[in-house]
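In: structure of the sequence below:
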Amino acid sequence: MLTEVKIKTLKPKEKPYKLFDEKGLYLFVTPNGSKYWRYDYRYNGKRKTASFGVYPEVSLKQARQKRDEARASIRQGVDISQKKKKTEEAIYFKTIAMEWLQVRQVEIKPGHLKTIKCRLNKYILPNIGDKPLREITKSDISHIIDTLRKIGQIETARRVKQIISQVFRFAMFRDLTDKDPTIIYKLPPCTNKKHMPAILDPDKVGELLRKIESYRSYIVKNALLLLSLTFVRPFELRTAQWKEININEAVWDIPEEKTKTKVPHRVFLSRQAQEILKGLKNLTGTSPERYVFEGLRNKPISESTLNKALRSLGYNTKTEITSHGFRAMARTLIHEKLGYPPEVIEHQLAHKVPDRLGEAYNRTKFYMERKEMLQAWADYLWSLKGSSKRSSKNIK
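Out: Below is the predicted model of the structure:
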């Protein structure tokens, strides 16, 4: 028999495989790691298979309940596969996609939600929106994905396939279908993974900071300087509110609803960061609810504002530096120039990457090391900023 512990530790193999529970219920594990509940039964002397959804959306306990309900229906002379087919015929992809989107919109950020809606309306719904779930085949999926691949939109194709798959998994969880046709469509491995451009030469970092300091907008200038000191994600910086920041205790606690990992993240404020925030508090700090980097109509500045500032300073945001590139800059130079271990840096970056002990991120781990590291990083950056006449390569 299966257990929750055993299921969680299952690893994908080169070929799909099955793990049996009891009374016909088993878990079908695919090479990409997906785990599907299946139930084998006999009806009128014929062997048939029903699907009960995807793990972990459907737990072991729920799958067993579905199996017991199916066994009861079969004893009453009902073929559960035919019953499900009739249900599928009445449900169109667009209908279930809108229901899935309504559930997802409370979990994701507005910018990402806008992107998903755009991809649905532009690439997916015009092709399969008016089709019943049961009639959507691998060929329909291939047509959508291959059209994008032919014009070089490989990453978009990957994301579109992911959206279609999530809609089908949502339908499977609700017992509205027993298949996800995207599973059998394989995209080639991504060979050109996108990396955010970043400046890694210390002398050029110093030049960048001096240019930022000369920028005309006080709000945007200090946003970029604080981004370099804290290397948080641009969204976390732009939407920072004064209620998150305690200058006296030198900490900035970013709430889980603003982080990519959905886990609260603590940023330790260096002396340089505190000075920047003290100056900004006189301008936007009149209320705890106000944004630190407030733009027009009491809204936060946009990410395009930060990248536009970098372009106006003479930088190509596609090849040289982008607002997100400050993270890569910090990760590389803190390790190479200041000698801090990767696990400390990764924790401050709020990455969900296990450390050498296999422990995932928690905001209080490496507390003292991270606090010391951010101050050392700030001192290093400010020394680069002041090194206009001598080489910064000798600064350690």
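In: going forward, measure contacts between C-alpha atoms and count neighbours the same way
Out: Noted.
In: go through the helix or strand encompassing Glu69 and flag the buried ones.
Out: Per DSSP states H and E, Glu69 falls inside helix 60-75. Residues 60, 63-64, 66-67, 70-71 are the ones in helix 60-75 that count as buried (16 or more other CA atoms under 10 Å).
In: okay, those residues in JSON lines with distance to Glu89 next?
Out: Formatted as JSON lines, the buried residues of helix 60-75 follow (distance: CA to CA, whole Å):
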{"residue": "Leu60", "distance to Glu89": "28"}
{"residue": "Ala63", "distance to Glu89": "23"}
{"residue": "Arg64", "distance to Glu89": "26"}
{"residue": "Lys66", "distance to Glu89": "21"}
{"residue": "Arg67", "distance to Glu89": "23"}
{"residue": "Ala70", "distance to Glu89": "20"}
{"residue": "Arg71", "distance to Glu89": "23"}
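In: let's see this one next to it:
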Amino acid sequence: MLTDTKIKSLKPKDKLYKVADRDGLYVTVSVTGTVTFRYDYRINGRRETLTIGKYGADGINLAEARERLMIARKQVSEGISPAAQKRAERNQIRNADRFCVFAEKYLADVQLAESTKALRVATYERDIKDTFGNRLMTEITTDEIRSHCEKIKERGAPSTAIFVRDLIANVYRYAIQRGHKFTNPADAIANSSIATFKKRERTLTPREIHLFFNALEETQSDFGLKKAVKFILLTLVRKGELVNAKWDEVDFKNKVWTIPAERMKAGRAHNVYLSEQAIDLIVAFQIYSEGSPYLLPGRVNRQQPIASSSLNRVIANCIKHINRNEQLIDDFTVHDLRRTGSTLLHEMGFNSDWIEKSLAHEQQGVRAVYNKAEYAQQRKEMLQHWANKVDEWIKGVDL
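Out: A predicted model of the protein is given here:
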């Protein structure tokens, strides 16, 4: 059995040799005099050797080696290979700050509809992993991300380029939120600097929703109008439908707003199922309306609704405020909020019929003849989920 005194007395020889301790522990002495604790064992029919550590002032002592031996013997009794475990831990430390580690953890943990998650995983595998996967989180630069997105754009995929930028940003946010001291290099890249789209194609990303609605609170626009912009995003109604909305159309008990047929594009009454957040906004409208029959009365004549241009003016003023120092967000209109809702709800995996009914879009052809379903319960649950998700994005969660 070994003692510290005996180990210190061991001298190097012409070739490596072993000296046994107890319980399977032994030391090897190299030709240079290095003394190393080791343990041989059998597991699953094979022989393995665990290198426990080097002896000495810059290593471990005999007592520490025996403690580690006991842990290793317990692992073997449980069918765990101590050597394989040690390699895995060493690799984990070596790769701890690599982008691929955080990206794969983020993709595993993020709570999204299966179709949305599958899109993110596929985009990571196709457009990010080979370029940044093995890079350290600290060495990836803003210029590299921008250059990579430009290459994707040049192949004719501007939407994918923006999606890649947002996905990289999300991975960094995921790591930072868990205590890692990284700087997010993607935050310095505005989506508009990668690609812009025709107005009829404009949809907001979750990151833009976060940016816009936080900035909206800082602007000097009318209180009721600022709330109205969010209300349209939550309910997906048309601008004119909200501008002309009256209090006698709202059923607070059943949380539904029924827009009469004469104000609907298709000439049929439309039920808007109100989320808890939408109800809160309507309560705010009550204070704002001061006894007017309209949810959003005009500033001069409270017996008339606001001007049709008011909401787009609020949006334009907020965008101007956001872009006062640099271009961070592209222009959009009230109608683009409906398109945003439709696009993101589809990405979340919700049924197209529920979404189209919520938008009051009329189906065409044979399907329109047979599908008369209202999908009331499904739409209620979907719009509540949508409102919750919008609130998360505004707070900066899961962008």
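In: please state their TM-score.
Out: For this chain pair, the superposition-based TM-score is 0.45 by TM-score structural alignment, normalised by the length of the first structure; 194 aligned residues with a CA RMSD of 2.7 Å.
In: what helices or strands is the helix holding Glu69 of the first structure leaning on?
Out: On a contact count with 3 or more CA pairs under 8 Å, 6 or more residues apart in numbering; DSSP states H and E, helix 60-75 of the first structure meets strand 25-29, strand 35-43, strand 46-55, helix 80-89.
In: what's the first one packed up against?
Out: To tie it back to what came earlier, the one meant is strand 25-29 of the first structure. strand 17-20, strand 35-43, helix 60-75.
In: what about Ala228 of the second structure, how many residues close to it?
Out: Other residues lying near Ala228 of the second structure total 24 when counted by other CA atoms under 10 Å.
In: can you give me the buried ones in the host helix or strand of Ile219 of the first structure?
Out: Counting by DSSP H and E, the element that carries Ile219 of the first structure is helix 218-230. Across helix 218-230 of the first structure, burial judged by 16+ other CA under 10 Å covers 219-230.
In: and of these, the nearest to Ile116 of the first structure?
Out: The nearest member of the buried residues of helix 218-230 of the first structure to Ile116 of the first structure, counting by CA to CA, is Leu227 at 27.4 Å.
In: need the contact list for Arg331 of the first structure.
Out: Residues near Arg331 of the first structure by CA atoms under 8 Å, 6 or more residues apart in numbering: 345-346.
In: thinking again about what came up before, let me have the buried residues of helix 218-230 of the first structure in a markdown table, adding distance to Trp37 of the first structure as columns.
Out: As requested, these are exported to a markdown table (distance: CA to CA, whole Å):
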| residue | distance to Trp37 of the first structure |
| --- | --- |
| Ile219 | 53 |
| Val220 | 52 |
| Lys221 | 54 |
| Asn222 | 53 |
| Ala223 | 49 |
| Leu224 | 49 |
| Leu225 | 51 |
| Leu226 | 49 |
| Leu227 | 46 |
| Ser228 | 47 |
| Leu229 | 48 |
| Thr230 | 45 |
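In: for the stretch 1-150 of the second structure, just list every one of the helices.
Out: 4-9, 62-77, 82-95, 99-109, 114-127, 129-132, 142-154 (DSSP state H, counting those that start in this stretch).
In: mind checking which of the ones you listed is nearest Gln177 of the second structure?
Out: Nearest to Gln177 of the second structure, of the helices of the stretch 1-150 of the second structure and by CA to CA, is helix 99-109 at 11.2 Å.
In: what are the buried residues along the closest one?
Out: 99-103, 106-107.
In: what is the most widely separated pair among those residues?
Out: Phe99 and Leu107 (12.1 Å).
In: please, which helix or strand holds Ala175 of the second structure?
Out: helix 158-177.
In: other SSEs contacting that helix?
Out: helix 99-109, helix 114-127, helix 142-154, helix 191-194.
In: now those as TSV including distance to Ala65 of the second structure?
Out: Shown next, in TSV, are those (distance: least, CA to CA, whole Å):
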stretch	distance to Ala65 of the second structure
helix 99-109	31
helix 114-127	43
helix 142-154	46
helix 191-194	55
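In: which one of these lies closest to Lys395 of the second structure?
Out: Nearest to Lys395 of the second structure, of all these, is helix 99-109, at 18.4 Å by CA to CA.
In: quote the end-to-end distance of stretch 20-40 of the first structure.
Out: Between the opening and closing residues of stretch 20-40 of the first structure lies a distance of 10 Å (CA to CA, to the nearest Å).
In: next: stretch 311-328 of the first structure.
Out: First-to-last residue span, stretch 311-328 of the first structure, CA to CA: 19 Å.
In: gap between Lys239 of the second structure and Ser310 of the second structure?
Out: For Lys239 of the second structure, the distance to Ser310 of the second structure equals 10 Å [CA to CA].
In: between these two, point out the one with more neighbours.
Out: Neighbours per residue, other CA under 10 Å: of Lys239 of the second structure and Ser310, the larger number sits with Lys239, 21 against 15.
In: now do the same contact list for the residue nearest to that one when sequence neighbours are not counted.
Out: Excluding its sequence neighbours, the residue lying closest to Lys239 of the second structure (CA to CA, 6 or more residues apart in numbering) is Val334, at 6.7 Å. Counting by CA under 8 Å, 6+ apart, Val334 of the second structure touches 229, 232, 239, 311-312, 315.
In: which stretches of the stretch 101-250 of the first structure form helices?
Out: Under DSSP H, counting those that start in this stretch, the stretch 101-250 of the first structure gives helices at 110-119, 125-128, 138-150, 154-173, 202-213, 218-230, 234-238.
In: mind listing what's buried along the fourth one?
Out: Within helix 154-173 of the first structure, the residues that count as buried by 16+ other CA under 10 Å are 154, 157-158, 160-161, 163-173.
In: between those, which is nearest Glu343 of the first structure?
Out: Arg158 (30.0 Å).
In: what distance do you get for that closest one to Leu113 of the first structure?
Out: Distance from Arg158 of the first structure to Leu113 of the first structure, by CA to CA: 17 Å.
In: Ala161 of the second structure touches Arg146, doesn't it?
Out: No: the pair Ala161 of the second structure / Arg146 is not scored as a contact, 9.2 Å apart, by CA atoms under 8 Å.
In: so which of these two has more stuff around it?
Out: Taking Ala161 of the second structure and Arg146 together and counting by other CA under 10 Å, Ala161 has the greater number of neighbours (26 against 21).
In: and that one, how far is that from Ser342 of the second structure?
Out: Counting by CA to CA, the gap from Ala161 of the second structure to Ser342 of the second structure is 21 Å.
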